[in-house]
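Visitor: I need the structure of the sequence given here:
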Amino acid sequence: MIAYPLVWVAMAVCSVSIGRAMNHYGQRVREHWEQHRPEALAALEDPERFFTEAGEELATTIATLSAQLAGPDLPGEMYLEKVARLRNAKATATEIAWAQSGLLQVEASREEWESDTQQTLLGLQEWAWRMQAQLEGLEQTTFSFEETAAEYLLPVPFLKALVAAASPYEFLNEPQNRAVWDRSVEARWAAFQSR
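Guide: Okay, the predicted model is just below:
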């Protein structure tokens, strides 16, 4: 009879000295980062704390969202129907929480990122031609300089000069303008890596 409380006290002391245990969500994130995001993992000051807190946050988000998606018990709902409703809600909540967390992203190489990004030099040239048509009333689009500046990380005056140019292609190939474009690519690459 005395051994049971002593074991319990020993377990409590061990858990306090070790700290919070990482849940399975945190372990999954850690394993993913070890395999797919080694640079981001190496940059963490306290990986154990980061993954423990990430797992706890995911668990809380999933629990809250599951309850919202499941809703209240339905009148006349049978036991197995309720179990299915709750499981479906948790599965959907889990999928949403993972997607919103961004924790399972894969580090891409610079080449992969450049081939996947929508903000290409050709895309900007196309935007300039269509923006010219919009300003002349020839195209019913809703482009804006501000949105494109935010998307491409380019200054609005630069975009206005691009649209006013006789040839966006030639404008973008002028050395000083190409340098502005190259800085925007570097800034977008840095932003992508820090996500």
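Visitor: all contacts plus neighbour counts: C-alpha atoms, from now on.
Guide: OK.
Visitor: neighbours of the closest residue to H36 other than its chain neighbours, how many?
Guide: Distances taken as Cα to Cα, 6 or more residues apart in numbering put V106 closest to H36, at 5.3 Å, once the chain neighbours are dropped. By the criterion of other Cα atoms under 10 Å, V106 has 13 neighbours.
Visitor: quick one: V106 from W189, how far?
Guide: Distance check for V106 against W189: by Cα to Cα, to the nearest Å, it reads 14 Å.
Visitor: can you check P5 too?
Guide: Relative to W189, P5 is positioned 57 Å away (Cα to Cα).
Visitor: following up with a second sequence; could you model it the same way so I can compare the two?
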Amino acid sequence: MNQYGTRIEEHWRRVAPTQYRQIEDPETYFTELGEEMLTVVDQLQQTLAGPDAEGESYLEKVGRLNAARKQAEEVAWENLVTVQPEQTDAEARENWAATQPSLDSLADWAEATRDGADWAKPIEMVSEEWMLDRTFLQHLVEQEQPYTFLLNSTETLQQSEAARFARWKASTPQ
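Guide: From the prediction side, this is the model:
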């Protein structure tokens, strides 16, 4: 395996260990990927370096070729090393939580349901979405101050959040 294959394999191990473990034959995979990168780098370096300039000194030529090689390596790396870094569970949870509806929306739903608003979702649908027991939601609807009721129901809401995150994680490709 050449230096590029080794570097790419180390990168995969570090940023995407789960995906790395799914590769059936890492030695062959990264050897071939390293060879492909070498070919791309060599071809691109020649193009980027261009022909020798008239009157160019040895050191100027070495500098031009080295700069072209580094640029070719950067381009090849960007195009060939396509593995996406994996998120930690904490990062995934944080990103997921940022997309979830707020407690305000649940309190607003309860008030709308209590007031008979025609836009309010059925309790069964809210139960499924929030992974909350229908009895809990019925108590929420009956409250004069639904938001206060929710603030005092931290354990139930934490269980709901954990269950919804687990459902999301199970349905999301890793």
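Visitor: what residue in structure 2 is the furthest from its centre?
Guide: For structure 2, the residue at maximal distance from the C-alpha centroid (Cα atoms, centre = their mean) is G55, at 50.9 Å.
Visitor: that residue maps to what in structure 1?
Guide: Residue pairing (TM-score structural alignment): G55 of structure 2 is matched to G76 of structure 1.
Visitor: next, the contact list for Q27 of structure 1, please.
Guide: Applying Cα atoms under 8 Å, 6 or more residues apart in numbering, we find Q27 of structure 1 in contact with F51, T52, G55.
Visitor: need the nearest residue in space to the second one, chain neighbours excluded.
Guide: The shortest distance from T52 of structure 1 to any residue that is not its chain neighbour, by Cα to Cα, 6+ apart, is 4.6 Å, and that residue is M22.
Visitor: please apply the same query to the first one.
Guide: Excluding its sequence neighbours, the residue lying closest to F51 of structure 1 (Cα to Cα, 6+ apart) is G26, at 4.8 Å.
Visitor: residue in structure 2 paired with that neighbour?
Guide: Across the two structures, G26 of structure 1 finds its equivalent in G5 of structure 2, going by TM-score structural alignment.
Visitor: in which helix or strand does that match reside?
Guide: In this structure, G5 of structure 2 sits in helix 3-15 according to DSSP states H and E.
Visitor: likewise E95 of structure 1?
Guide: In this structure, E95 of structure 1 sits in helix 79-101 according to DSSP H and E.
Visitor: how big's the offset between the next helix or strand after that helix and structure 2?
Guide: Where DSSP H and E defines the elements, the next helix or strand beyond helix 79-101 of structure 1 is helix 110-116. Once the two are superposed, helix 110-116 of structure 1 sits an average of 4.6 Å from its aligned residues in structure 2 (mean Cα distance after the TM-score superposition for structure 1).
Visitor: what's the first helix or strand after helix 110-116 of structure 1?
Guide: helix 121-135.
Visitor: give me the stretch of structure 2 that whichever helix or strand comes after that next one matches.
Guide: The helix or strand immediately downstream of helix 121-135 of structure 1 is helix 145-152, counting by DSSP H and E. Here helix 145-152 of structure 1 fails to align to any part of structure 2, judged by TM-score structural alignment.
Visitor: report the buried residues of the helix or strand that helix 145-152 of structure 1 is followed by.
Guide: Per DSSP H and E, helix 145-152 of structure 1 leads on to helix 156-164 as the next helix or strand towards the C-terminus. For helix 156-164 of structure 1, the neighbour count (16 or more other Cα atoms under 10 Å) marks V156, L159, L162, V163 as buried.
Visitor: tell me the contacts of the first one?
Guide: Just to be clear, that refers to V156 of structure 1. With contacts defined as Cα under 8 Å, 6+ apart, V156 of structure 1 is in contact with F145, E146, A149.
Visitor: the first one - how many residues pack around it?
Guide: This points to F145 of structure 1. Neighbours of F145 of structure 1 under the rule other Cα under 10 Å: 18.
Visitor: how near is it to Q134 of structure 1?
Guide: With distances taken as Cα to Cα, F145 of structure 1 is found 12 Å from Q134 of structure 1.
Visitor: mean distance between the helix holding G5 of structure 2 and structure 1 after superposition?
Guide: Helix 3-15 of structure 2: mean distance to aligned residues in structure 1 after superposition is 2.1 Å, counting by mean Cα distance after the TM-score superposition for structure 1.
Visitor: what residues sit buried inside stretch 48-64 of structure 1?
Guide: 48-59, 61-63.
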